[in-house]
Structure formats: structure tokens, C-alpha cells
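here you go, sequence then predicted model.
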Amino acid sequence: MRLRNKPWAKPLIKAHEAMIMVTPEGMQGQWQDRFANHQPLFLEVGSGKGQFIIEMAKAHPEQNFIALELQEAAVGMILKKQIELELPNLQLILGDGANLTEYFAPGEISGVFLNFSDPWPKTRHEKRRLTYKDFLAQYQAIMTQEASLQFKTDNQGLFEYSLVSMNNYGMVFDFVALDLHNDARVSDNIETEYEQKFSAKGGRIYELVAHFKPTVD
């Protein structure tokens, strides 16, 4: 969802360079130096207003997190919260999810989260979907061999597409839920802002967790 322009976002971002990167190119292999502790590093691609990644950082102080968001207004809203919270295990990037291999080194990321990504329903926009094969290749390039990809959506069409795309790519499914909020296997689901609003109206949430097959040297 495209947010309205926030005139305050740009100067706020410029004033807090210790919390957010606007030129992440060339940072491959150096991200741990931006955190208080060197810990497993997790990435959310498309963080929106940041509720999910902030709650993850609070719940898991033993892990480091990066929120990647393309919209300046959205990342500005996350930054506002982070300025107040000062979570030592959270960093932000104003950047494009299509450029991950320019931002991260091979094997630098211990897990990727995709939450309520734009479904891009038109066939001609397939390459923009965050579970398209070209994106999967980038996730695989930056993730450890033990890492998992977690994907949540309310869009059945995108969920079905993602299942097929990941299967065709050769990924292994660890968990699939067709109604996440009524799935007895789930006890620790951290919700996004959109997820809370949508599910409160009776909407169904889909989730899958998958990993890449280990590469053979």
C-alpha cells in the first residue's frame, strides 16, 4: 500500500544515520558492526509501518533484525518508533528488495520474512512478486544454508502462486497454514498492523515456511 508523502521523513532519516542506511550498497559482510552484538541476522523485506519487525526484535534480543522498506514515508514511521525504543538489535534500510545481493554477502542472513507483500495480480507484473524466481534466487544467495523463508499473506492467489513458485524452484516446505489464526500448531504468531485489522474482520491469513535445499560443492 502506497503511503502519503511525509515531509518530515527525509530530515528525520538524515539525522539518524546510526539507525538507518540509505546507501546500503557495498555493506556486504559488514552489517554486524552496526549492532551492539554479533548475533544471527534476520531480514524483513517490505516492513510497512514496522510493527512485526519491532515486536520480533523485542521478543528475540538474542537475534539481530533489519527492516527493509522502499517507501520513505513507511521507513520514516518505523524510524520514529525506533528512536523512542532504541532497540540495540534493530537496523533499518531505505532500499529496494530487488537489490539484496548488492546489500548483503553470501550467507549473511539467517532468515527472511515476507509479510503481506503486494500481490501484483496482473500476469504482466509477475516479475514484481516477491516470491518470483528471481527474488527467490536473491534470498538463496544471501541466506545461510540452514535459514528459512517465512511468507504470510491474505491473498489466496498470491499464496497459491508462491507455493508453485517455491516448489518449482526446488524449495522444501517446513510449514503450510491455510488459516493461520485458527491453526492449533501456531502459538507464537507476531502480527503486522494489516494482519490485525484484516483478521479482526474475519479474513483468512495464509502462511508458509520453507528452506532451500543445500547446495552441493
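That came through, no problem. Just so we're clear, the structure is a prediction, and the values are computed from it rather than from any experiment. Residues are numbered from 1 along each chain as shown.

hey, let's count contacts and neighbours off CA atoms from now on
OK.

run through the residues that contact residue 32.
For residue 32, the contact set (Cα atoms under 8 Å, 6 or more residues apart in numbering) comprises 38, 39, 41.

among these, which are located in strands?
For those, membership in strands holds for residue 41, with DSSP state E as the criterion.

compare the contacts of residue 32 and tell me which is most surrounded.
In terms of neighbour count, residue 41 stands highest of the contacts of residue 32 at 21 neighbours, by other Cα atoms under 10 Å.

which parts of the protein are helices?
Assigned by DSSP state H, the chain shows helices spanning 9-14, 51-59, 72-85, 100-103, 133-142, 156-169, 193-200.

about what we covered before: can I get the contacts of residue 32 in JSON lines with distance to residue 76?
Converted to JSON lines, the contacts of residue 32 look like this (distance: Cα to Cα, whole Å):
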{"residue": "38", "distance to residue 76": "25"}
{"residue": "39", "distance to residue 76": "25"}
{"residue": "41", "distance to residue 76": "22"}
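
here's the one I want to compare it with:
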Amino acid sequence: MRLRHKPWAREKIEQHPQYVIPNPEQYYGRWNALFDNGFPIHIEVGTGKGRFITEMAKANPEINYIGIELQESVIVSALDRLIEADVPNVKLLHTNGEDLRKFFAKSDVERVYLNFSDPWPKKRHEKRRLTFSAFLNIYEDILVNGGEIHFKTDNRGLFEYSLQSFSAYGLLLTYLSLDLHNSDFAGNIMTEYEEKFSAKGQPIYRCEVKYQNER
């Protein structure tokens, strides 16, 4: 799907630093100072238009959420959603998932969400997949010991690849569903893509994995 360019997006982002955090490196190792509490931090890498992260923040006021999104023309939609919701426990970062180590220290983050990530189906693009081993190493470097990844997708090929990647990395599988919406999983919050694909009758795949080794 072609992304519609929004030439005004950067200016709008810059006008709302209370939501889209400028110079996030200043909070390295001390993100709780930004939220002014000691609650755990969960991040979503590839937050898209922000439905999931905003609704999670509403449902769990005792958790701080940070949405990571690279595309300006997408993150402004998430910004609009945050402005409307006006919840204090969610922020956005306009950055690349490859750069997370620049902004988060070890144990800054308790959980990583990966929702409907780009599958990058061609073999030569494997390193761009957010469940590729190099990304798993990045997440491990910022997560608490025993931190978790929660992963959802409609793409069976990406799901199978990700399960193999998780296993090869040594992650512990703690939850698995090959048809989330027809399972007994409670409290699911859908993304925009999830609602679209589910309405077409496509199964939604979901898993939770946990890092086992202390570093």
C-alpha cells in the first residue's frame, strides 16, 4: 500500500513535543523521569496510526507506553489519536527501531510489542524483519532480564519465520495462537490492520516469548 505524503507532518510533530519526544537520548536510563512515576515501560516498535498503543494506555494506567514509528506521514495519525485521547502514560518517538540502543539503557523496558510488522518476504530483505536476530539482540539490550516480546501478524510466512528466529535465539515460548480471534485469549486490543484483516476472515497469529538468560 502506497503511503500518502503529508508535507505538513514534520511541522505538526515539532509543535507537540509533549507527545512526540524530541531529543529522546536525554532520557537514556531515566525514562521514568519523563513520566514522573516508577511504572514499567512497554514499547511498540512500528506503532503505525497509534490505535493499539493508545488503547493499551487507557486500559492500563499503571503502565507507561512508548510508540516507535519512523514514517512522518504515519506518526502524525498516532499523534492525532493521542491528542484526542489525552492520556498521560503514552508517548511517541519518531525514530527507527534499529536505533533503540541510543535511547534506552538496559532494563529501561519491560516489554516489546510487534504488531503487523512489514513481512519483507524476499530473502534478501530478511535483515529488515523486526524479528530478525539482530533486532532480537537490540531488544535484549534494552529489556529487563526476563523481558518479553508480544508478536501479532496476519502473515503466516512471517509468523513461521519469527517462531524459528525466536527459537534459534533461545527465547522461551510462553503463548501461541494460530487463530487469535477464535481463541480464549482475553483483553485483546486490535490494531487498524488487525480489524481490517480479521473482517476478511483471515486468522490472526499471536505469540509471546521471553528472554531466559541474564546479561
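Perfect, thanks for sending it. This structure is a prediction, so every number in the text was calculated from the model and none was measured.

quick revisit: can I get the helices of structure 1 in a markdown table with distance to residue 109 of structure 1?
Output for these, formatted as a markdown table (distance: least, Cα to Cα, whole Å):
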| stretch | distance to residue 109 of structure 1 |
| --- | --- |
| helix 9-14 | 24 |
| helix 51-59 | 15 |
| helix 72-85 | 20 |
| helix 100-103 | 11 |
| helix 133-142 | 6 |
| helix 156-169 | 19 |
| helix 193-200 | 25 |
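
so which of those helices gets nearest residue 120 of structure 1?
Each of the helices of structure 1 has some distance to residue 120 of structure 1 by Cα to Cα; the shortest is helix 156-169, at 8.3 Å.

buried residues in the closest one?
If you call a residue buried by 16 or more other Cα atoms under 10 Å, then helix 156-169 of structure 1 has these buried ones: 158, 159, 161, 162, 163, 165, 166, 169.

which one of the residues you listed is nearest to residue 110 of structure 1?
Scanning those for proximity to residue 110 of structure 1, where the rule is Cα to Cα, the winner is residue 166, at 18.3 Å.

now the residue nearest the centre of structure 1. Nearest residue, chain neighbours left out?
With the centre of structure 1 defined as its mean C-alpha position, the nearest residue by Cα atoms, centre = their mean is residue 44, 1.8 Å away. In this structure, residue 44 of structure 1 finds its nearest non-sequential neighbour in residue 113, 4.5 Å apart by Cα to Cα, 6 or more residues apart in numbering.

then residue 145 of structure 1?
The shortest distance from residue 145 of structure 1 to any residue that is not its chain neighbour, by Cα to Cα, 6+ apart, is 5.7 Å, and that residue is residue 214.

what packs against the longest strand along structure 1?
Here the longest strand in structure 1 is taken by residue count, with DSSP E as the criterion, and it is strand 143-153. The helices and strands touching strand 143-153 of structure 1, judged by 3 or more Cα pairs under 8 Å, 6 or more residues apart in numbering; DSSP states H and E, are strand 109-115, strand 206-211.

could you dump those to CSV with mean neighbour count and distance to residue 101 of structure 1?
Compiled in CSV, those are given as follows (neighbours: other Cα atoms under 10 Å; distance: least, Cα to Cα, whole Å):
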stretch, mean neighbour count, distance to residue 101 of structure 1
strand 109-115, 22, 11
strand 206-211, 20, 18
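
output these as CSV; include the columns distance to residue 140 of structure 1.
Formatted as CSV, those follow (distance: least, Cα to Cα, whole Å):
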stretch, distance to residue 140 of structure 1
strand 109-115, 9
strand 206-211, 9
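
relative to residue 72 of structure 1, which of those is closest?
Closest to residue 72 of structure 1 of these is strand 109-115 (Cα to Cα; 18.0 Å).
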